[in-house]
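1. predicted model, plus sequence, below.
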Amino acid sequence: MTLQELKPEIRSIVSQPKLSVDHKLLQICKLLEAHVDYYNWVGFYFKNGDKDELKLGPYVGEPTDHTIIPFGKGICGQVAVSNQNFVVPDVAAQDNYIACSITVKAEIVVPVFVNGENVGQIDIDSNTPDPFTEADERFLEFVCKEVAKLIS
């Protein structure tokens, strides 16, 4: 499936009335990981209450020890502060990178906004060097807008 073909699937998951928010988020992770070859770890992090940290939400991929990430630390923590997409073509070239797995070569993180506030983000790791394009950014912005509807 192309990224464009995945959009109606995302909308369908979001609109399921009987599923919990976490179940919908997990379904989104599974869909993306299964249908985009270079998405090897797909997960959500959300602001942890009033703390300046992120807490791991639903995800698909290798288990991670990074269940809490302080604002400013790693790619996810930097996005929590900058409120901007962060595309990392080569994680080895990043000074402020938290390694989840030695197989990860690239990462993309896109924030989720609710009423203008950065409440979380989608985080995708790839075992492929420099796979993410502007099309991935636009698609993940769409995903985050749909996710925002679940948690607003």
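-> Nice, thanks for sending it over. Residues are numbered from 1 along each chain as shown.
2. please count neighbours and contacts with C-alpha atoms only from this point.
-> Will do.
3. could I get the buried residue list for the host helix or strand of Pro8?
-> Using DSSP states H and E, the element containing Pro8 is helix 3-14. Under the neighbour-count criterion of 16 or more other Cα atoms under 10 Å, helix 3-14 has 6, 10, 13-14 buried.
4. also this one, for the comparison:
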Amino acid sequence: MFHVEKQAGDPSKDYQLLVKQVEAITDGEPDLIANLANAAALLYHSLPEVNWAGFYLAKGDELVLGPFNGLPACVRIPSGKGVCGTAFATGEVQRIADVHAFPGHIACDAASQSEIVVPLKVNGEIIGVLDIDSPVKDRFSEVDETYLIQLTEVLQKALSVSTNA
């Protein structure tokens, strides 16, 4: 049985624990969907002020909805469109304080005010993105970005041996 650890209130310490939890739930598990589903659930239930956490997976020149927690979401996002599509096209983290000010933002949930998207790479190829939304403007900080990159590195390591990647 898995229990989400109580947050300490120190973002760095909370993220260090979260990274360790993702390492633990992906250790020895080669299945892509299982690992992403567990990571999405852990993020959604661990991070404060988050209304959506999940993954989009690359299929040709678009992203297709993968495992997530939150309200139903947009199913397909073209490369270069919206925050997720921009992260996919550029390979760079997108940390957006106000999604309504982002050119071409795709509003899947009207409550979302800020967003962070981190590309997932396996063997140098972008295979998808981690997407986290918040109903709070300017919710995501440099600390969030730093540790979410670390968390995706843990996932990327697990995914590099995945039977589905």
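-> Nice, I can see it. Since this is a predicted model, take the numbers as computed values, not measurements.
5. TM value for the aligned chains?
-> Once superposed, the chains reach a TM-score of 0.91 (TM-score structural alignment, normalised by the length of the first structure), with 148 aligned residues with a Cα RMSD of 1.3 Å.
6. ok so, going back, give me the next element, helix or strand, following the helix holding Pro8 of the first structure.
-> Next in sequence after helix 3-14 of the first structure, counting helices and strands by DSSP H and E, comes helix 21-35.
7. against the second structure, where does that next one fall?
-> On the second structure, the counterpart of helix 21-35 of the first structure by TM-score structural alignment is residues 32-46.
8. next one: the counterpart of Tyr59 of the first structure in the second structure from Leu36 of the second structure, what distance?
-> Alignment note (TM-score structural alignment): Tyr59 of the first structure maps to Phe68 of the second structure. Distance from Phe68 of the second structure to Leu36 of the second structure, counting by Cα to Cα, to the nearest Å: 8 Å.
9. over to Arg139 of the second structure?
-> Look at Arg139 of the second structure and Leu36 of the second structure: by Cα to Cα, they are 23 Å apart.
10. for Asp61 of the second structure, same thing?
-> Going from Asp61 of the second structure to Leu36 of the second structure by Cα to Cα gives 21 Å.
11. those two: who's more crowded?
-> The residue with more neighbours, out of Asp61 of the second structure and Leu36, is Leu36; 22 against 13, by other Cα atoms under 10 Å.
12. do you have the helices of the first structure handy? List them.
-> With helices called from DSSP state H, the first structure shows them at 3-14, 21-35, 74-82, 134-151.
13. what about the last one, how far off from the second structure?
-> Its match in the second structure and helix 134-151 of the first structure itself, once the structures are fitted together, sit a mean 1.3 Å apart by mean Cα distance after the TM-score superposition for the first structure.
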